[in-house]
Structure formats: C-alpha cells, structure tokens
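*Asks:* Structure here, sequence nowhere to be found:
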C-alpha cells in the first residue's frame, strides 16, 4: 500500500521572487516584514539604477514551525530602475545601527513610475523614486534559528 507524501518528506527551497506589480509587491512585503539589517548593508548603485539591501528576514513561509524554532535567512532585496533615494529617521554615519523593515508599499505617480516606500520601525522610512516596479528578493544563505527563538509580535 502506498502513502501520500507529506510536507516533511519534501524540502523547502530558498525564495527567489520578483515583483512587477502591486499584487506581487504585497507578497514580497509580507515575506520581508520584520527583516532586520545594519545600516551598512544598504547600497545605492546610482549608475546601475539599483538599490539593494542585505536583510535577515523571518521565514514567514516556513511550515515547519511545529518541528523547530522560528528561523531567519539572509536575503538580498533588490530594487531596479531607481532614480533617487531619500530617507527619514535613518541615522547617517552610524553603520552599526540595526533597522527593522515593517512594510514595502508603492505609490504610482505617472504610470508606470512612482515611489516605493520602505517603512521602518521607529518612524523611519526610505523612499525610492522608480521608473517602474521591478523588485526581487532572493535568499542567499541557509536558514538559521532566530536568536530570540520567537516570532516578532505587533500590537494591534
């Protein structure tokens, strides 16, 4: 007699997702919610029109939480077609400051252009002026146990 495969029999693959519209961006925003990163891990490549972050994101998609502690994974969050970058509440000159990403949103100006806003904990924000939505998130390390051994909590 044969049995159906269970989730435990499979393997969880690293994320490698792209966003070209607001619906896609909603998925990436939810998967990167509560990602943390030092300010030193932000780069704007003006000549290449790219803005990149190396983040430690919570593996919200992990279905194995009943088997192990919550996990994080390092991921590259890449924004393409970036024309300008502005920030508020992000300390300048302190590369060791740890920032926490709460949400990524898009405000269209003249289609397909607009502003991507990365809302940070503590009233910080990074605003990217883009020619069009073109965002990727790609896991670049193996998952590791979250140091806190807990999932982040938010007050309603």
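*Replies:* Done, it's in. Since the structure is predicted, the reported quantities are computational estimates derived from the model, not experimental observations.
*Asks:* Going by C-alpha atoms from here, please, whenever you check contacts or count neighbours.
*Replies:* Noted.
*Asks:* List the buried residues of the helix or strand hosting residue 31.
*Replies:* Using DSSP states H and E, residue 31 sits within helix 22-32. For helix 22-32, a neighbour-count test (16 or more other Cα atoms under 10 Å) marks 24-26, 28-29, 31-32 as buried.
*Asks:* okay, pairing it with this:
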C-alpha cells in the first residue's frame, strides 16, 4: 500500500497539514472514543485521499486514525451521540492556544454545524492511514455561495 500517510502535529502549522488531509473525511459517531485513563481522543475516519486525487480521478478513500494525546476533556455540540451509525463529514481541524500555552483546544468542525472540542495540555496529534484503500465515485464538492 504505497502512499500511506503518517503525520504528526505539535504546532498549529503541523495541524493545518493534518486538517487538510482529513478535510471531507467521513466519521461515524460510534467510531469516536475517549480513553480517559490514557488521556487519548481517537476518531476512526474514512479519509478522502486529496494527495492522490487529480481533477478527474481516480478518487480514493482510506481507513485512517486521528488521535490526540494529553486530553483534559472533550465537549461536543450538535453531534448525535445516541446514534452510533450517524455519519458526519469533517470540515476542518484547528487549534486555539489557551492564554497560557502550550495548552489549548482542538476544534473538529463537522458538516451540519456539529463540533467536537478537545481540550489538550499541548498539541500532540497523529494521523495515520491504516488501510485499506478503496475507490470512491466522486470528489467532495466545495462550492461555496
């Protein structure tokens, strides 16, 4: 499986790269977890492979894991936690430093107005493709009015 991504982020610029890689990823609510003992947030994604998508395809998705360590708390709004199969599309992943860095909040914004806020001691993120890769019929559309 060539071209599998493994990215790490310890600052906002690094996280911007991860954010671009996970844009339009699909995530099921039941595949988001918080391990309070390990203080880790993990989301299993079906990531659109922007890095290999030309204008006309072929287009692919890949199974990937996005995780944050040093988690102090997680809050969400407008996320259907009662339906494990509820599917959401990731619009952006950003970091807002607290008044006293390196702590801050990672904001995962979902299509439809949902948001997950992950409070972290410091930015410590990993995105890793875990396979498999499969074809997808279309490229996500970003028409903005």
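*Replies:* Nice, thanks for sending it over. The structure presented is a predicted model; accordingly, all values stated were derived computationally and were not measured.
*Asks:* Drop the TM-score for these two in here.
*Replies:* The TM-score (TM-score structural alignment, normalised by the length of the second structure) is 0.94; 143 aligned residues with a Cα RMSD of 1.5 Å.
*Asks:* Looking at the buried residues of helix 22-32 of the first structure, which two lie furthest apart in space?
*Replies:* Pairwise distances across the buried residues of helix 22-32 of the first structure (Cα to Cα) peak at 12.7 Å, for the pair 24 and 32.
*Asks:* Go through the buried residues of helix 22-32 of the first structure and name the one nearest residue 131 of the first structure.
*Replies:* Looking across those and measuring by Cα to Cα, the closest to residue 131 of the first structure is residue 25, at 15.3 Å.
*Asks:* Without its sequence neighbours, what residue ends up closest to that closest one?
*Replies:* residue 19 (5.2 Å; Cα to Cα, 6 or more residues apart in numbering).
*Asks:* Please apply the same query to residue 106 of the first structure.
*Replies:* Nearest residue to residue 106 of the first structure, sequence neighbours excluded (Cα to Cα, 6+ apart): residue 116, at 4.5 Å.
*Asks:* Residue 113 of the first structure versus the residue nearest the centre of the first structure, what's the distance?
*Replies:* What sits nearest the mean C-alpha location of the first structure, by Cα atoms, centre = their mean, is residue 32, with 3.3 Å. Distance from residue 32 of the first structure to residue 113 of the first structure, counting by Cα to Cα, to the nearest Å: 23 Å.
*Asks:* thinking the residue nearest to the centre of the first structure is in contact with residue 101, fair?
*Replies:* Yes: using Cα atoms under 8 Å, residue 32 of the first structure is in contact with residue 101, at 7.2 Å.
*Asks:* okay, whichever helix or strand comes after the helix holding residue 31 of the first structure sits on what stretch of the second structure?
*Replies:* Downstream of helix 22-32 of the first structure, the first helix or strand assigned by DSSP H and E is strand 35-38. Under TM-score structural alignment, the match for strand 35-38 of the first structure in the second structure covers residues 25-28.
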